[in-house]
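# Next input, structure requested:
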Amino acid sequence: MKNIKYLFISLLAVLFVACDDDFDTPNVTEPVQGTAPVLNELTEEVDLVLMKKNEDETIVELTWSESTFADPIGVRYYVQIDTVGNEFADPLEFDRIAETTTAIKVGALNELISGRYPPAKKVELEARIRAFANEDLNSLYSNAVSMKVTPYLDVPIPSEFYIYGTATSESDVTKALKAYGANDVFTKYLKLTKDGLFKFAEKQASDGYDYNFGKFATKSDNIEAAGDNAGNFKFTGETGWYKVEADFVSSALTITSHVVESTTYGFDYDNLYLVGGYNSTDPEWDPANAVAMTKVSEGVFTIEKSIKDGALFKFIGQQSWGDLDWGNLYGKGNSGILGPKTANDNITFDGGDAVYNITVDLNAGTYTIEAKPVFPTELYMTGSGVGPDDENWDWINKLQFVPVHSHPELFWKIVWMKGSGEFKCAPQPEWAGNDFGREGDATNGVYAKGGTNIPVPATAGYYMVVVDLANNTIEIAEPKVYGMGNVFGGWEGGDPADLFTVDNTNKVIKFDGVPNDGELRMYVDAPTLNCDWWQAEFIVLNDKIEFRGTGGDQERVNVTAGDNISLNFLTGAGSITTP
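Just a heads-up that it's a prediction; the model follows:
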């Protein structure tokens, strides 16, 4: 019995020592009691639409009390965000904070929640503070505060905005159509074609930011993804004239028709009129006598007018103050962006009483005011390579170009070129300045306006020279003369059967045996001679070639079937002979 007693005492001693060790070094894997942080209530309700432009602004400042743990361990804090009512079952969390206060900024909150919540839709959130010491200790949590926010799709907001694509009148980004922008909302009125594609760019260049289908959170029902690699939008509405609005505040893209009273705006009208106070000649703000513009093509109208300083004007679709009315989009000015009634104001312009070409393009939603170029009324050439053999850089035998009727920028001449030498052009038959030739090397026979001499082709013969002063080009091409009139069977022009033969051996351009009796006219053609046949026509009268130029209609010249026509452009002689 004595041995058993000592064994019992030894066991008690062992147990006592073990308990004493536990008291001195507590097991930190067990929960440790502490004081949870207390989050201050918000002073006012947060109900905010988040916007990219405000990404550096503070939404709310959170402040809370310090949290303490049983052991003197450093504490870090984390702001947690979750949906109201989710009881922080799956919280989102900001980076750690050492202090007991933090400012939540627009951009930071939007970045945190954008992967979970869709843009442009309001969501109710709550925030709380998680206090953390180390991995072996349970975190402590504060009470929660709530807020309502509408996140945004995080894309750059452009300073300028352009639309282009097959749904519009411009498919090339370098010619993309500019929209009006204010307060991060961009608006454009233009023609859109059903099932056409489009997208947006920040500039008229391919290296700009690409605003494709994924850059807007919501889109109207008439827009869908094109499903191509470029990320284009597809317009599924009917072809018509629409308001396109890209709202970067709400990340929404909408396309809607424009309606005034009972009128839905379109793009194809027979008439458009200029009205306002723009010069001292036309009626001032008198719609009943508004001046009709010329319809160039579907949706495109033009007019040439003198414009004074301080001019105000707009365009109307009827000779009255009716529903069809276009001007400068969203206010007075000269932006070039067209706006309809209820969304426009007067166009303002200081014209200095000069003449301008005013163009309205409803398809593109634009208007332009361009000064009418002042071109010389005469043009000449001289040089060692053109004209008679005895002419060599002098004006004795002046070689005058033929002006093109109704195209003051265009001049043409069929001239004998000697196979060697050069030439230049001038607006007068003497060396008095303003002469011009080529600039740089020739490309495809077209020479840019400049100051150096133009070499003639290496083969002697007749050549057609066309000068386009508007585009600063000089073209040297094969001469083409066509017969025109009922003697050739009609007035359509361009039939290969009506083309004259170039006979360089005899230095004439001729047609042997005209096919019918009747009226004869002729005209020249060339790739850069952009005009109708009658604007570059001529006749043979009294054995001379008579050019229409800028004059009126020419005399009627009749010939008999089988007659031969011969034209000597070197001497200016022409003949009509019967075999």
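# rest of the way, CA atoms for contacts and neighbours
Noted.
# Show me the helices in the protein, by range?
2-24, 106-113 (DSSP state H).
# most neighbours per residue, which of those?
Per residue and on average, the most neighbours among the helices of the chain fall to helix 106-113, with a mean of 18 (mean count of other CA atoms under 10 Å).
# I'd like the structure of this one too, to check against the first:
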Amino acid sequence: NGLLTAVSNVTSVMVTPYALTYPTFYLVGAASYIPTPASAPGWDAAAAQILYKKDNKSIIYTYMKPANFRFLGQQAWGPTNYSIDAPGTDAASRYFKQTSTNIIFGDNENMKFTDPEGIYMLEIDADGTKQSLKATPSPLGYKYDNLYLVGSMNGWSDTNAMPMTKVSEGVFEITTAVATDAEFKFLGQKSWDGALEWGHILKDNNGNSGFLGPKGDNSNIVYKGAGGNKITVNLKAGTYTIQ
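Below is the predicted model of the structure:
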């Protein structure tokens, strides 16, 4: 019938997926708990507080007060700074497209936190479609008289929880053997029924990142080191260390 049939060559296309990488954020500024330098507390880039990062989210439960702050991309003033995306902000530092109502423009480099002082959950969503920052009050503060260690080292017995020594407001420590794979949490009372409880940051998230989460948003701390004997907790910073 005069029709021609054409057959084309088969072409293969190989697609290589790449994992998205998200920024690491360091908190710095007068709004933070950072005590240094003495002449301008909070503005010590070398002491800037890193946030816990999981996928596109960066989170920390930490002290904030009404004052200016920003985030750095490193523990130094350059090259990367992150602030609110507003006309008055230096162009290179414009990042956060959305912020909670208690975070506003501060100056050409900084944002300003406006809520009363206390412990807040800072949450950054670095997804390119969001680039958001919000500060939500934590259910727990940091000014407590007592803190106790409870976990595999004492059979998870709340009534026999191990007392920690208060070093300063919000800072406690204890010297005890911490074996590899030891699991534990911290209590503000010798009972699981009380409100004062801290563990590894976020629910269903056992680990040993050094970040704390309050009751309702924590998991077990699981120590993976070679053995330690001193645990220090800083409820104001939202962190712990094992040495």
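# will you turn the helices of the first structure into CSV that also has distance to Phe301 of the first structure?
Formatted as CSV, the helices of the first structure follow (distance: least, CA to CA, whole Å):
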stretch, distance to Phe301 of the first structure
helix 2-24, 96
helix 106-113, 48
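# Distance-wise, check Ala131 of the first structure relative to Leu62 of the first structure.
14 Å (CA to CA, to the nearest Å).
# quick one, which of the two is more surrounded?
Ala131 (25 against 19; other CA atoms under 10 Å).
# Now do the contacts for the closest residue to Gly225 of the second structure other than its chain neighbours.
Take Gly225 of the second structure and drop its neighbours on the chain: the residue closest to it by CA to CA, 6 or more residues apart in numbering is Thr180, 5.6 Å away. Thr180 of the second structure makes contacts with 223-227, as judged by CA atoms under 8 Å, 6 or more residues apart in numbering.
# and Leu27 of the second structure, what pairs with it in the first structure?
Taking TM-score structural alignment, the alignment pairs Leu27 of the second structure with Ile163 from the first structure.
# ok, the residue nearest to its match when sequence neighbours are not counted - contacts?
For Ile163 of the first structure, the nearest residue in space outside its immediate sequence neighbours is Phe200; the separation is 4.5 Å by CA to CA, 6+ apart. Residues in contact with Phe200 of the first structure (CA under 8 Å, 6+ apart) are 161-164, 210-212.
# Against Met164 of the second structure, how distant is Gly188 of the second structure?
10 Å.
# tell me the contacts of the counterpart of Ile201 of the second structure in the first structure?
In the first structure, the residue matched to Ile201 of the second structure (TM-score structural alignment) is Leu329. By CA under 8 Å, 6+ apart, Leu329 of the first structure lies in contact with 180, 335, 337-340, 343-345.
# Mind doing that once more with 10 Å?
179-180, 187-189, 335-347, 365-366 (CA atoms under 10 Å, 6 or more residues apart in numbering).
# Ile223 of the first structure pairs with which position in the second structure?
So Ile223 of the first structure corresponds to Ile103, using TM-score structural alignment.
# Correction: the previous question concerned Ile454 of the first structure.
By TM-score structural alignment, Ile454 of the first structure lines up with nothing at all.
# Lys215 of the first structure versus Ile454 of the first structure, what's the distance?
For Ile454 of the first structure relative to Lys215 of the first structure (CA to CA), the value is 53 Å.
# neighbour-wise, which of the two wins?
Neighbour count, other CA under 10 Å: between Ile454 of the first structure and Lys215, Ile454 has more, with 23 against 18.
# The more buried one against Val465, yeah?
No: between Ile454 of the first structure and Val465 no contact is recorded; they are 11.5 Å apart, counting by CA atoms under 10 Å.
# re the thing from before, compare the contacts of Thr180 of the second structure with the first structure and list the overlap.
Contacts conserved in the first structure for these, using both residues aligned by TM-score structural alignment, their matches' CA atoms under 8 Å: 223-226.
# Name the nearest of these relative to Ser168 of the second structure.
Of all these, Ser168 of the second structure sits closest to Tyr223, with 24.7 Å by CA to CA.
# Now do the contacts for the aligned partner of the closest one in the first structure.
Aligning on TM-score structural alignment places Tyr223 of the second structure opposite Phe349 in the first structure. The contact partners of Phe349 of the first structure, by CA under 10 Å, 6+ apart, come to 278, 307-313, 332-334, 369.
# need the contact list for the match of Leu27 of the second structure.
Ile163 of the first structure neighbours (CA under 10 Å, 6+ apart): 169-173, 175-179, 188, 190, 198-204, 211, 244, 364.
# picking that back up, pull up the overlap in contacts between Ile454 and Val465 of the first structure.
474, 476.
# Leaving out chain neighbours, which residue sits closest to Leu125 of the first structure?
Using CA to CA, 6+ apart, the closest residue to Leu125 of the first structure is Thr83 (4.6 Å).
# circling back: quick one: which of the kept ones among the contacts of Thr180 of the second structure sit in strands?
Within those, no residue falls in strands by DSSP state E.
# Most neighbours among these, which one?
Tyr223 (20 neighbours).
# From Glu173 of the second structure, how far off is that one?
16 Å.
# next one: Ile201 of the second structure
On the measure of CA to CA, Ile201 of the second structure and Glu173 of the second structure end up 19 Å apart.
# ok, Leu20 of the second structure - how many residues close by?
8.
# cool, and Thr263 of the first structure?
11.
# quick one on the thing from earlier: quick one: what's aligned to the residue nearest to Leu125 of the first structure in the second structure?
By TM-score structural alignment, Thr83 of the first structure lines up with nothing at all.
# And Thr83 of the first structure, how far from Ala448 of the first structure?
In terms of CA to CA, Thr83 of the first structure sits 68 Å off from Ala448 of the first structure.
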